[in-house]
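K.L.:
Here is my input; please provide its structure:
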Amino acid sequence: MNVQNITQQYLKLFPGDFSGNTIQRQTPKVLFSTVKPVGFQNPELILFNDQLSEEIGLGSFTETDLDFLVGNRLSDSIQTYATAYAGHQFGNWAGQLGDGRAIYAGEITNAEGKITEIQWKGAGATPYSRFADGRAVLRSSVREYLISEAMHHLGVPTTRALSLCFTGEEVVRDMMYDGNPEAEKGAVIIRTAESFLRFGHFELLSAQKETATLQALADFAIKNYFKEIDENSPKKYHEFFQKIVKNTADLMVAWFRVGFVHGVMNTDNMSILGLSIDYGPFSMMDDFDLNFTPNTTDLPGRRYAFGKQPQIAQWNLWQLANALFPLIKDAEFLEQTLDDFSQYFWQKHDRMMADKFGFEELLEEDANFFQHWQEMMIRLRMDYTLFFHWLEKPHEEREVSRFLQEVSYLRYEPKHEEDLRNFLGLYEKRIGENTFSKEQSLALMRKNNPKFILRNYLLYECIEDLNNGNKEKLYQLLDALQSPYEEKHPEFSRKRPEEYDGTPGCSQLSCSS
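P.N.:
All right, here's what the predicted structure looks like:
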């Protein structure tokens, strides 16, 4: 694995603190601080993503690469650092935040010239750790590795995971923040992205009135990640913001398509490239519920519930607009662009739903159809993914009582059959308005409706097994998530078992990691 050609563009272009001091503190007027991974005596490789490594230009793994994967004994050519950013957390301004558990190795360029940023997560404290230790536990590390790869194969923009390792040490965490801390196995992942730039990087500079550095960061982002924008255009910052708005709306549609709930959509967890980033108390949705949040920290307000995610994305974009105002200086443009977010999102959303149902054209009356479907899904507590899997079956194979038993989380009652039959009648009438064939309709549905999603109960079982030294479930899930639109592992295509209702780390999650 070639790790010699790693560079650090960030360190050359922006003001930083090169002291290497990891004491948690405010670092005004700098965008990064150099830090070193803490180092681990007895690391052990759990997973390595060979395909991703080849794609980004690192090549094949050898046993000598284990040190790099956990940040041990790095070559002198690799200067490691953490970045500073700010943000709004749960709607409140939190001031300076930053990479509390992430340490950058830098950027690597593959044979095609594509640049990928690489960072460790869980490799030790930084100035931005906010009185924490910078470590990560196995529980959260497994979840991030698997969900980021699952999202990639689902076709949802995301950061990706290169490796997952035991650190050989234990880390104390209070998983549910209820006064019961326990020692857990420590772990480190390496994650990758075209860029980890967040809304919060721009918010920090704007709040500190560092307008020159704010402009330099925007220019850097345009040059490297928005090459379609003319760097010499007087409207380049306008276009920059418009692109971020579109990226964000597209991401929200993608999350809705597969039933993903992020759980903590703070502005510091929002990517300017529209990537799913910072996987914490996330969940793939089981029964369809617009008010569902997996994050106990988000109760009782449910600010980041499934159905509120587009609204929160727009709110977050307002905060980014405020941050970029010193560059754009056009309040009317910003307001119009943010108003356009809703229209663009709902157009894309309705087309996405039409694809899931196998509709060739989006008709005006489909808005009422989708509303009727939502209400039925909520009444009958239907599993979101399994519902569309069943809908793909031939009409004669959709035995309604069995449908309800396998797809609904309600205890079966005969009245539920009538409710479902009424909807299926509406669906058959609507699908009959297609002009293309049933085969084409089915192909459209299969392309947009996954058969496998990485449910929290599966992750819970996998983590329990790993803590007991058993990796079989881990490898099975890794195989299943690489082909989510095929039913390679039908044993995973079932609703959440009742015994996991209310289980900490499964149905209920916190930000602890």
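K.L.:
hey, let's count contacts and neighbours off CA atoms from now on
P.N.:
Noted.
K.L.:
Can you check the distance spanned by stretch 50-67, start to finish?
P.N.:
End-to-end span of stretch 50-67 (C-alpha to C-alpha, to the nearest Å): 17 Å.
K.L.:
buried stuff in it?
P.N.:
52-53, 56-59, 66-67 (16 or more other C-alpha atoms under 10 Å).
K.L.:
Which parts of the stretch 1-150 of the chain are strands?
P.N.:
For the stretch 1-150 of the chain, the strands defined by DSSP state E, counting those that start in this stretch occupy 16-17, 32-34, 44-48, 81-83, 86-89, 92-96, 102-109, 115-121, 136-137.
K.L.:
List the contacts of the fifth one.
P.N.:
Read that as strand 86-89. For strand 86-89, the external contacting residues (C-alpha atoms under 8 Å, 6 or more residues apart in numbering) are 93-98, 199-204, 266-268.
K.L.:
how about TSV for the strands of the stretch 1-150 of the chain, with mean neighbour count and distance to residue 445 added?
P.N.:
Formatted as TSV, the strands of the stretch 1-150 of the chain follow (neighbours: other C-alpha atoms under 10 Å; distance: least, C-alpha to C-alpha, whole Å):
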stretch	mean neighbour count	distance to residue 445
strand 16-17	20	50
strand 32-34	23	46
strand 44-48	17	33
strand 81-83	26	42
strand 86-89	22	37
strand 92-96	15	40
strand 102-109	24	37
strand 115-121	23	33
strand 136-137	25	38
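K.L.:
let's see this one next to it:
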Amino acid sequence: MTLAIPFDNSYARMPAGFYTRLAPTPVRAPRLLAFNTALATELGLTDIPDPATLAAIFSGNTLPEGATPLAQVYAGHQFGGFSPQLGDGRAILLGEVTAPDGTRRDIQLKGSGPTPYSRMGDGRAWLGPVLREYVVSEAMHGLGIPTTRALAAVATGEEIAREAMLPGAILTRVAASHIRVGTFQYFFARRDAGALRDLFDHVRARHYPDTDTPEDLLEAVIARQARLVAQWMSVGFIHGVMNTDNTTVSGETIDYGPCAFMDQYHPATVYSSIDRQGRYAFQNQPGIITWNLAQFASCLVPLMPDQDAAVARFTEMIHAVPDRVSAEWLDLYRAKLGLASRREEDERLITDLLALMANDGADFTNTFRALGTPAARDQFTDRAAFDAWAERWLARSEGEADRSGRMSRANPAFIPRNHRIEQMIEAAVAGDMAPFERLMQVLARPYEDQPETEDLTRPPLPGEEVQATFCGT
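P.N.:
Sure, this is the predicted structure:
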């Protein structure tokens, strides 16, 4: 028995300049490590075959009927520098499925071998980044934040050369699409107005059917990205590599390379080993998404009948992005404090707490989860200062209905902590998938107290801290 995937591949029907058709490179000995049965059900995939068959499919050794494998081309600003051609250097889009709920999803193999866009790379991935992305993307889904998903992870039975010889693996990623700001930039840089129009029409039909004009599309993408970045900030998430080629037009989080969730709160926190200037630090993410959206807006100008008027209007829209992110952020942080109503003093109340947390190195997740209990006070060395803040907070929140319920729904008990991910990867390399499976079970219900797994709420001990995260290419 094989896996029946009801493909309907709209991107493969785009002009040939949008991609290169090629099949995944076969691997030596594929072995299924993980399969997301719940996601498969959401996609409408039934009659799941045995693990060996799944491994053959999701390693790329066996192409399911209806697949039209291709690598997408795009450009992008990487740390502010423009690369006119990037593309899927180690990924193959198998095709698209329309789920029972009517949503269209890409199914992509990541780590499936070299493509014309590999730029001298081997097109492969090693086990660590594959499992990191699997865990973190599914954790983001559990947190209610738009994200790509993980359908399967397969060991390849091959070793790949990185800083050492490491076990190879392939991730099957599911996304609303893999169209990025950088996809628009690729054709904009080539002054290919026809391709830009084709891409605009495709994105509008696929993601924003209620829009009519490029201005409508820009507004819709701004709204989703402003909300997304505020959601990241509300759970202490740092993307780590917010290049324009890692910014989706669908508004989903994509490309979990040097990402991380903060332990101790500090707004300037950086984990990415390649972000030496702190361009993508936690506190800089609202500014960076504004910059990325400005690049997107530039790509839409040629599609407007009056380009001078479009530049003026789009500039106005981009200048409003920081305030839009801030408004989303403020509402999310109000919920973290149990506040449903809005008052002018709320922003000061929130920022004062964050300043206390930064001064004392309080754990971001545990502090917010514990607010209203004695455990919150234990996060601070300057307890008198926290007590004074808490008195203000209690006075402000008096009379707020369902304060505790709102807080428990806004403040997760569990996040994929960096040291736990590293421990999980180390175990998996040694052949033990139990820590991976445990993380997956717990992170599927991050807002629920799970006393039997309370150890996963613990910040890293001395010697367990993760100082840097890596792209995994």
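K.L.:
hmm, back to that, identify whichever of the strands of the stretch 1-150 of structure 1 lies nearest to residue 345 of structure 1.
P.N.:
Ranking the strands of the stretch 1-150 of structure 1 by distance to residue 345 of structure 1, with C-alpha to C-alpha as the measure, places strand 86-89 first at 22.6 Å.
K.L.:
So which bit of structure 2 is the closest one matched to?
P.N.:
The counterpart of strand 86-89 of structure 1 in structure 2, using TM-score structural alignment, spans residues 75-78.
K.L.:
any idea how far the matching stretch is from the chain center?
P.N.:
From the chain centre to the centre of stretch 75-78 of structure 2 is a distance of 17 Å (C-alpha atoms, centre = their mean, to the nearest Å).
K.L.:
Tell me the counterpart of residue 45 of structure 2 in structure 1.
P.N.:
For residue 45 of structure 2, the aligned position in structure 1 is residue 58, judged by TM-score structural alignment.
K.L.:
Please apply the same query to residue 275 of structure 2.
P.N.:
Aligning on TM-score structural alignment places residue 275 of structure 2 opposite residue 298 in structure 1.
K.L.:
got it, and residue 98 of structure 2?
P.N.:
Residue 98 of structure 2 maps onto residue 109 in structure 1, by TM-score structural alignment.
K.L.:
Counting neighbours, what do you get for the counterpart of residue 451 of structure 1 in structure 2?
P.N.:
Superposed on structure 2 with TM-score structural alignment, residue 451 of structure 1 falls opposite residue 413. Applying other C-alpha atoms under 10 Å, we find 24 residues neighbouring residue 413 of structure 2.
K.L.:
residues touching residue 413 of structure 2, list them.
P.N.:
365-366, 369, 446-449, 457.
K.L.:
Would you tell me which of the strands of the stretch 1-150 of structure 1 gets closest to residue 7 of structure 1?
P.N.:
Using C-alpha to C-alpha, the nearest of these to residue 7 of structure 1 is strand 102-109, at 5.3 Å.
K.L.:
how big is the angle separating the closest one from strand 115-121?
P.N.:
Using axes from the mean of the first three to the mean of the last three C-alpha atoms, to 10 degrees, the direction of strand 102-109 of structure 1 lies 160 degrees away from that of strand 115-121.
K.L.:
Mind reading off the mean deviation between strand 102-109 of structure 1 and structure 2?
P.N.:
Aligned to structure 2 and superposed, strand 102-109 of structure 1 gives a mean residue distance of 0.8 Å (mean C-alpha distance after the TM-score superposition for structure 1).
K.L.:
Check the offset of that strand from the chain's centre.
P.N.:
With C-alpha atoms, centre = their mean as the basis, strand 102-109 of structure 1 stands 19 Å off its chain's centre.
K.L.:
Can you spell out which helices and strands pack onto that strand?
P.N.:
Judged by 3 or more C-alpha pairs under 8 Å, 6 or more residues apart in numbering; DSSP states H and E, the packing partners of strand 102-109 of structure 1 are strand 81-83, strand 115-121.
K.L.:
want to try CSV for the ones you listed, with distance to residue 287 of structure 1 as columns?
P.N.:
Output for these, formatted as CSV (distance: least, C-alpha to C-alpha, whole Å):
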stretch, distance to residue 287 of structure 1
strand 81-83, 38
strand 115-121, 32
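K.L.:
Just give me the match in structure 2 for residue 171 of structure 1.
P.N.:
Taking TM-score structural alignment for the superposition, residue 171 of structure 1 sits opposite residue 160 in structure 2.
K.L.:
for the longest strand seen in structure 1, which positions count as buried?
P.N.:
Criterion DSSP state E: the longest strand present in structure 1 is strand 160-173. By neighbour count on 16+ other C-alpha under 10 Å, the buried set for strand 160-173 of structure 1 is 160-167, 169-173.
K.L.:
Of the contacts of strand 86-89 of structure 1, select the buried ones using a PyMOL command.
P.N.:
Buried subset of the contacts of strand 86-89 of structure 1, written as a PyMOL selection, criterion 16+ other C-alpha under 10 Å:
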select buried, resi 95+96+97+98+199+200+201+202+203+204+266+267+268
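K.L.:
Out of the contacts of strand 86-89 of structure 1, the closest to residue 281 of structure 1 would be?
P.N.:
residue 266 (12.5 Å).
K.L.:
thinking again about what came up before, could you pull up the residues touching the match of residue 171 of structure 1?
P.N.:
Residue 160 of structure 2 neighbours (C-alpha under 8 Å, 6+ apart): 124-126, 166-168.
K.L.:
conserved subset of those in structure 1?
P.N.:
Here is what carries over to structure 1 from these, by both residues aligned by TM-score structural alignment, their matches' C-alpha atoms under 8 Å: 124-126, 166-168.
K.L.:
wouldn't residue 252 of structure 2 be in contact with residue 149 here?
P.N.:
No: counting by C-alpha atoms under 8 Å, residue 252 of structure 2 sits too far from residue 149 to count as a contact (9.9 Å).
K.L.:
and the equivalent of residue 248 of structure 1 over in structure 2, what helix or strand is that in?
P.N.:
Counting by TM-score structural alignment, residue 248 of structure 1 lines up with residue 225 in structure 2. Per DSSP states H and E: residue 225 of structure 2 is located in helix 214-234.
K.L.:
what's next to that helix, contact-wise?
P.N.:
Here helix 214-234 of structure 2 makes contact (C-alpha under 8 Å, 6+ apart) with 145-146, 200, 204, 208, 211, 238, 249-253, 282, 285-286, 289, 293, 296-297, 300-301, 303-304, 314, 317, 321, 324-326, 328-329, 332-333.
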